[in-house]
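# Sequence below, structure please.
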Amino acid sequence: MKSSLRERKKELTRQALIDAAERLFEERGFDAVTVAEIADAANVSVKTLFVYFRSKEDLAFADKSLIEAVLAGLAERPVGTSAAKATAEVLITMIENDQEGSGLERFHRGYGQSMSLQSGLLRLWADFEDQITAELAREAGTPPTPDIRLHAIQLVAIIRLATSPEARAAVAGLTPAESAAYVKSMISKAAATITGPDPGSPAHP
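Okay, the predicted model is just below:
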């Protein structure tokens, strides 16, 4: 019991640090926030912060909710539903659940404008690609193939498009509701361009 309570406390502290960092990054931008400010916002010491994360960049990419949601959407999609459609539905649901309606702007303010994070973002997309490739291969019951890897690349492209500087520029000046509608339409159109056999689908031979 003591071990369980200790682990729960550690997880709460870790999540508090992630939440504090995300909030500060989105308010002021990654480069303008210090490790000390993140620790203070999470009510812990800087020493404690470094017990959980090696660097501020590690904190920036600690939230795994997006890839976890995409993987769950792929794994749980009905037979006959393409991976592209399932991915689009996950992204659209996340947009609809964003009560502020400014997720794209917050992402770019917090992460997209920092040159120091660009290599980290590339590693993030590569990690997404690897995880989606593994999920599609699992569903197909085969080792990863070039076709499966290509499909994963296409799915990651939908995610990258939704968070791209071009998407941000396209919604500049729109209301949050208009911006959300535009991005949802863009995601649906992108998913529709991915045609051909779905190598990860349970219905795929």
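# From here on, just use CA atoms for contacts and neighbour counts.
Fine.
# quick one: the helix of greatest length in the chain to chain centroid distance?
Longest helix in the chain, counting residues (DSSP state H): helix 2-28. Its chain's C-alpha centre lies 18 Å from the corresponding centre of helix 2-28 when counted by Cα atoms, centre = their mean, to the nearest Å.
# Please spell out which residues along it are buried.
For helix 2-28, a neighbour-count test (16 or more other Cα atoms under 10 Å) marks 13-26 as buried.
# ok, now stretch 128-142?
Those buried within stretch 128-142 under the rule 16+ other Cα under 10 Å are 128-140.
# Redo those as JSON lines? Include distance to I67 and secondary structure.
Output for the buried residues of stretch 128-142, formatted as JSON lines (distance: Cα to Cα, whole Å; DSSP: H, G, I helix; E, B strand; the rest coil):
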{"residue": "F128", "distance to I67": "7", "secondary structure": "helix"}
{"residue": "E129", "distance to I67": "10", "secondary structure": "helix"}
{"residue": "D130", "distance to I67": "11", "secondary structure": "helix"}
{"residue": "Q131", "distance to I67": "8", "secondary structure": "helix"}
{"residue": "I132", "distance to I67": "9", "secondary structure": "helix"}
{"residue": "T133", "distance to I67": "12", "secondary structure": "helix"}
{"residue": "A134", "distance to I67": "13", "secondary structure": "helix"}
{"residue": "E135", "distance to I67": "11", "secondary structure": "helix"}
{"residue": "L136", "distance to I67": "14", "secondary structure": "helix"}
{"residue": "A137", "distance to I67": "16", "secondary structure": "helix"}
{"residue": "R138", "distance to I67": "16", "secondary structure": "helix"}
{"residue": "E139", "distance to I67": "17", "secondary structure": "helix"}
{"residue": "A140", "distance to I67": "20", "secondary structure": "helix"}
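# Second chain to compare with the first, below:
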Amino acid sequence: MESLRERKKAITRRGIRDAAERLFAERGYDEVTVAEIADAANVSVKTLFVYFRSKEDLVFADTELLDRLVAGIAARAEGVPPARAVADVLIAAAGESAGGLERYHRAYGESPALRSGLLRMWAEFEDRIVEQLAAEAGTAPTPAVRLHAIQLVGIVRTTTSPELRDNPDGLADWLAEAPGLVQG
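Below you'll find the model as predicted:
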């Protein structure tokens, strides 16, 4: 069981993230300052930096989607291609989130400040999926496994692409087709 101190830290961390997400959704990432986030979370700027190294970390600190994708790949039924598992996780995530991808784009949009963080995040997704696929195959990672992981991450990345942003109603249709685009 977690100590009271650890529970309080988790509550403070979540409060800071919630305040940041709300402000980013209202005004956009580039228009929100760290001081405003700290104020909205009822903490000092110094305290905010105890929990997050930078404003960018507020965007990329949550690994929930990555964890869900890897778990979905690992838990899929025999014969179900990994691409179908990825699409199913994304469909479920899109249905759960308030505002879904529209809120994501309003909050983070095309912020140049986030570009390098997004590239690092996609690389982390790729590495974790390579580990999972190699473990399933009972082998060390191979170039073929890496390529497959890149394709699976491509499905995730496409859900936040300008092409789907311009056609949000097409997301479910595209995700229904996506597994056929990636060899399972």
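# What's the TM-score once they're superposed?
Laid over one another, the chains give 0.94 as their TM-score (TM-score structural alignment, normalised by the length of the second structure), with 184 aligned residues with a Cα RMSD of 1.4 Å.
# related to what we said a few turns ago, farthest-separated two in the buried residues of stretch 128-142 of the first structure?
Farthest pair in those (Cα to Cα) is F128 and A140. Separation: 18.2 Å.
# got the residue ranges for the helices in the first structure?
2-28, 35-41, 46-52, 56-60, 65-76, 83-96, 103-107, 118-140, 146-162, 165-170, 176-192.
# possible to save these as a markdown table with distance to D198 of the first structure?
Shown next, in a markdown table, are the helices of the first structure (distance: least, Cα to Cα, whole Å):
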| stretch | distance to D198 of the first structure |
| --- | --- |
| helix 2-28 | 35 |
| helix 35-41 | 43 |
| helix 46-52 | 39 |
| helix 56-60 | 33 |
| helix 65-76 | 12 |
| helix 83-96 | 7 |
| helix 103-107 | 29 |
| helix 118-140 | 9 |
| helix 146-162 | 8 |
| helix 165-170 | 26 |
| helix 176-192 | 12 |
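# From G180 of the second structure, how far off is the aligned residue in the second structure for I158 of the first structure?
Residue correspondence to the second structure (TM-score structural alignment): I158 of the first structure is matched to I155. Noted for I155 of the second structure: a distance of 11 Å to G180 of the second structure, by Cα to Cα, to the nearest Å.
# Measure how buried whichever residue in the first structure pairs up with S111 of the second structure is and give me the count.
Matched by TM-score structural alignment, S111 of the second structure corresponds to S114 in the first structure. Here the number of neighbours of S114 of the first structure (other Cα atoms under 10 Å) works out to 14.
# Let me know whether S114 of the first structure touches A32 as I believe.
No. Using Cα atoms under 8 Å, S114 of the first structure is not in contact with A32, being 9.6 Å away.
# Find the centremost residue of the second structure, please.
For the second structure, L65 is the residue whose C-alpha lies nearest the centre (Cα atoms, centre = their mean; 4.6 Å).
# dump the residue contacts of that residue.
Neighbour list for L65 of the second structure: empty [criterion: Cα atoms under 8 Å, 6 or more residues apart in numbering].
# R14 of the first structure maps to what in the second structure?
Under TM-score structural alignment, R14 of the first structure pairs with R13 in the second structure.
# how near is the closest residue to its match other than its chain neighbours to T33 of the second structure?
Once flanking residues are discounted, R13 of the second structure sits nearest to Y51: 6.3 Å by Cα to Cα, 6 or more residues apart in numbering. According to Cα to Cα, Y51 of the second structure and T33 of the second structure sit 16 Å apart.
# Those two: which has the busier surroundings?
Y51 (17 against 14).
# Distance to M1 of the first structure added to the buried residues of stretch 128-142 of the first structure, as a markdown table?
As requested, these are exported to a markdown table (distance: Cα to Cα, whole Å):
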| residue | distance to M1 of the first structure |
| --- | --- |
| F128 | 35 |
| E129 | 38 |
| D130 | 37 |
| Q131 | 34 |
| I132 | 36 |
| T133 | 38 |
| A134 | 35 |
| E135 | 34 |
| L136 | 38 |
| A137 | 39 |
| R138 | 36 |
| E139 | 37 |
| A140 | 41 |
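# tell me which of these is nearest to A169 of the first structure?
Proximity of these to A169 of the first structure (Cα to Cα) peaks at F128, which lies at 24.4 Å.
# and that closest one, what is it in contact with?
By Cα under 8 Å, 6+ apart, F128 of the first structure lies in contact with I67, V156.
# what residue of the second structure matches up with it?
In the second structure, the residue equivalent to F128 of the first structure is F125, according to TM-score structural alignment.
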